[in-house]
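> Just to be clear, the model below is a prediction. Sequence and coordinates:
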Amino acid sequence: MEKQSGSNIYIRPLTGEDSEPLLDLENRNKDFFERFSMSRSDEFYTLDYQQHRIKEFQQRQKNDTGYDFGIFTKEGKLIGTISLFHVMRGSLQSAFIGYFLDKEQNGKGFTTEAVKLIVEFAFHEVNLHRIEAGVMPHNAGSIRVLEKAGFHIEGMALKNVKINGQWEDHQVLALINPNDE
């Protein structure tokens, strides 16, 4: 289920062999990632937890409730993660998207490429109708990534997600499967 872009990266589901590189990625980017996500316990930054996390990713995929991928360079180095989560079926056929990229790799277009790859997967292989993203308004880089990948701004969700003990507003962006319009 590997997806490759025309240039510098590919995405694929994480396996047990990725637990050490995933732990390294999380440890090196701890302060950076936690600026945009909820606080994580000390246990999160252990190899055991990352192995458990990958098993949860695999179970979510089996259950069709989430699809979690690593973002890899052409050379095979793990530089980030990207996920479709809260997959909803029935009359919704939707999911949320989330991603993290190594701070050293920002500004190179890798996240935009990864978003385009997971969108292609979502619309063509998982048959979703809609993908939604929530981004803190001050995270202009992430909003730009989503807009470059075709997402449009729908509005503001006030005090939507608790991050580092504070309820944060989130800009809501979405993309509709063009085959469903």
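Everything's here; your move.
> From here on, just use CA atoms for contacts and neighbour counts.
OK.
> Look at the residue lying closest to residue 128 once chain neighbours are set aside and say how many residues are nearby.
Excluding the flanking residues, the one nearest residue 128 by CA to CA, 6 or more residues apart in numbering is residue 93, at 4.9 Å. Residue neighbour count, defined by other CA atoms under 10 Å, stands at 15 for residue 93.
> which element follows the longest helix anywhere in the chain toward the C-terminus?
When the chain is parsed with DSSP state H, its longest helix is helix 47-63. The helix or strand immediately downstream of helix 47-63 is strand 67-73, counting by DSSP states H and E.
> All the strands of the chain, residue numbers only.
Assigned by DSSP state E, the strands in the chain fall at 3-4, 9-13, 67-73, 78-88, 94-101, 130-135, 152-163, 166-176.
> buried ones in the longest helix of the chain?
47, 50, 51, 53, 54, 57, 58, 60, 61 (16 or more other CA atoms under 10 Å).
> by contact count, what packs against that helix?
Packing partners of helix 47-63 (3 or more CA pairs under 8 Å, 6 or more residues apart in numbering; DSSP states H and E): helix 19-28, strand 67-73.
> So which of those is the most surrounded?
strand 67-73 (a mean of 24; mean count of other CA atoms under 10 Å).
> Of the buried residues of helix 47-63, which is the nearest to residue 76?
residue 54 (17.7 Å; CA to CA).
> so what's that closest one up against?
The contact partners of residue 54, taken as CA atoms under 8 Å, 6 or more residues apart in numbering, are 14, 15, 16, 19.
> By neighbour count, sort out the buried ones in those.
The neighbour-count test (16+ other CA under 10 Å) marks 14, 19 as buried among the contacts of residue 54.
> I'd like to know which of the contacts of residue 54 are part of helices.
residue 19.
> second one coming, line it up with the first:
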Amino acid sequence: MYLTVVSSDDLCHLYDFEYRNKDWFERFVPPREPGYFFFDDFKEHVGEHLAEQKRMKLLMFVVYRDNEIIARVNITNIQQGVAEIDYRVCQRVAGQGLATQAVKSVLDLCRDKYGINRVNAITTDNNVASQSVLLKNDFEFSHRDKDAYVLNGQSVDFVFFQKALGTV
């Protein structure tokens, strides 16, 4: 199992990861745009993100096991040492601590290699597993937006967290 920065070489594996786990992800997070799951649109979308990655506006990481992506972690909105984090783990490996481990590894890279000193995160109140990943990585609760989104017919709160990464 290994973590790597996303490149164009990962495109097919990344598409497979997103497509295979679409229903699983949509239990906990707002759905992707419908066009996201047409390969040509997906390729264009990821290509735009790869260009942003070259400009250090975002970073995309994936975790591979047996030539298959099983998790991804994105660092977005990088500005003046502050960024946001989001992550996904395929259903097959959920609950095994993989997200906690991947987030920790990416946070260490953010601090040590990319000069990021604070990371913010948003999850929903119904995504207890995501909140657990953040708390295990020493994120602190920041605030809550009540009834911020309707997900699968239910009103959910957005829950905000933050973490200071310190210095090397």
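Ah, there it is. Being a predicted model, the structure only gives us computed values, none of them experimental.
> where does the TM-score land?
Scored against TM-score structural alignment, normalised by the length of the second structure, the superposed chains reach a TM-score of 0.87; 168 aligned residues with a CA RMSD of 2.2 Å.
> Map residue 104 of the second structure across to the first structure for me.
With the correspondence set by TM-score structural alignment, residue 104 of the second structure lines up against residue 116 in the first structure.
> What's residue 163 of the second structure aligned with over in the first structure?
For residue 163 of the second structure, the residue aligned by TM-score structural alignment is residue 175.
> Then residue 122 of the second structure?
If you follow residue 122 of the second structure across to the first structure using TM-score structural alignment, you land on residue 134.
> Tell me the spacing between the closest residue to that match other than its chain neighbours and residue 19 of the first structure.
Closest residue to residue 134 of the first structure apart from its sequence neighbours, by CA to CA, 6+ apart: residue 172 at 4.7 Å. Distance of residue 172 of the first structure to residue 19 of the first structure, computed by CA to CA, to the nearest Å: 31 Å.
> hang on, the earlier thing: ok, the match of residue 163 of the second structure - contacts?
Going by CA under 8 Å, 6+ apart, residue 175 of the first structure touches 130, 131, 132, 150, 151, 152.
> Using JSON lines, please lay out those together with distance to residue 40 of the first structure and neighbour count.
Shown next, in JSON lines, are these (distance: CA to CA, whole Å; neighbours: other CA atoms under 10 Å):
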{"residue": "130", "distance to residue 40 of the first structure": "29", "neighbour count": "20"}
{"residue": "131", "distance to residue 40 of the first structure": "26", "neighbour count": "22"}
{"residue": "132", "distance to residue 40 of the first structure": "24", "neighbour count": "20"}
{"residue": "150", "distance to residue 40 of the first structure": "31", "neighbour count": "16"}
{"residue": "151", "distance to residue 40 of the first structure": "29", "neighbour count": "19"}
{"residue": "152", "distance to residue 40 of the first structure": "30", "neighbour count": "17"}
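> now those in JSON lines, with distance to residue 26 of the first structure?
Putting those into JSON lines (distance: CA to CA, whole Å) gives the following:
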{"residue": "130", "distance to residue 26 of the first structure": "29"}
{"residue": "131", "distance to residue 26 of the first structure": "25"}
{"residue": "132", "distance to residue 26 of the first structure": "24"}
{"residue": "150", "distance to residue 26 of the first structure": "28"}
{"residue": "151", "distance to residue 26 of the first structure": "27"}
{"residue": "152", "distance to residue 26 of the first structure": "29"}
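> Out of those, flag the one nearest to residue 4 of the first structure.
Out of the contacts of residue 175 of the first structure, the member with the shortest distance to residue 4 of the first structure (by CA to CA) is residue 150, at 18.4 Å.
> returning to that earlier point: in the second structure, which residues correspond to the longest helix of the first structure?
Against the second structure, the aligned range for helix 47-63 of the first structure is residues 39-55 (TM-score structural alignment).
> quick one on the thing from earlier: from what I can see the match of residue 104 of the second structure touches residue 151, true?
No. Applying CA atoms under 8 Å, one finds residue 116 of the first structure not in contact with residue 151, separated by 10.2 Å.
> Could you check how far the residue nearest to residue 177 of the first structure when sequence neighbours are not counted is from residue 66 of the first structure?
Distance criterion CA to CA, 6+ apart; nearest residue to residue 177 of the first structure, sequence neighbours excluded, is residue 129 at 5.0 Å. From residue 129 of the first structure across to residue 66 of the first structure, the span is 15 Å (CA to CA).
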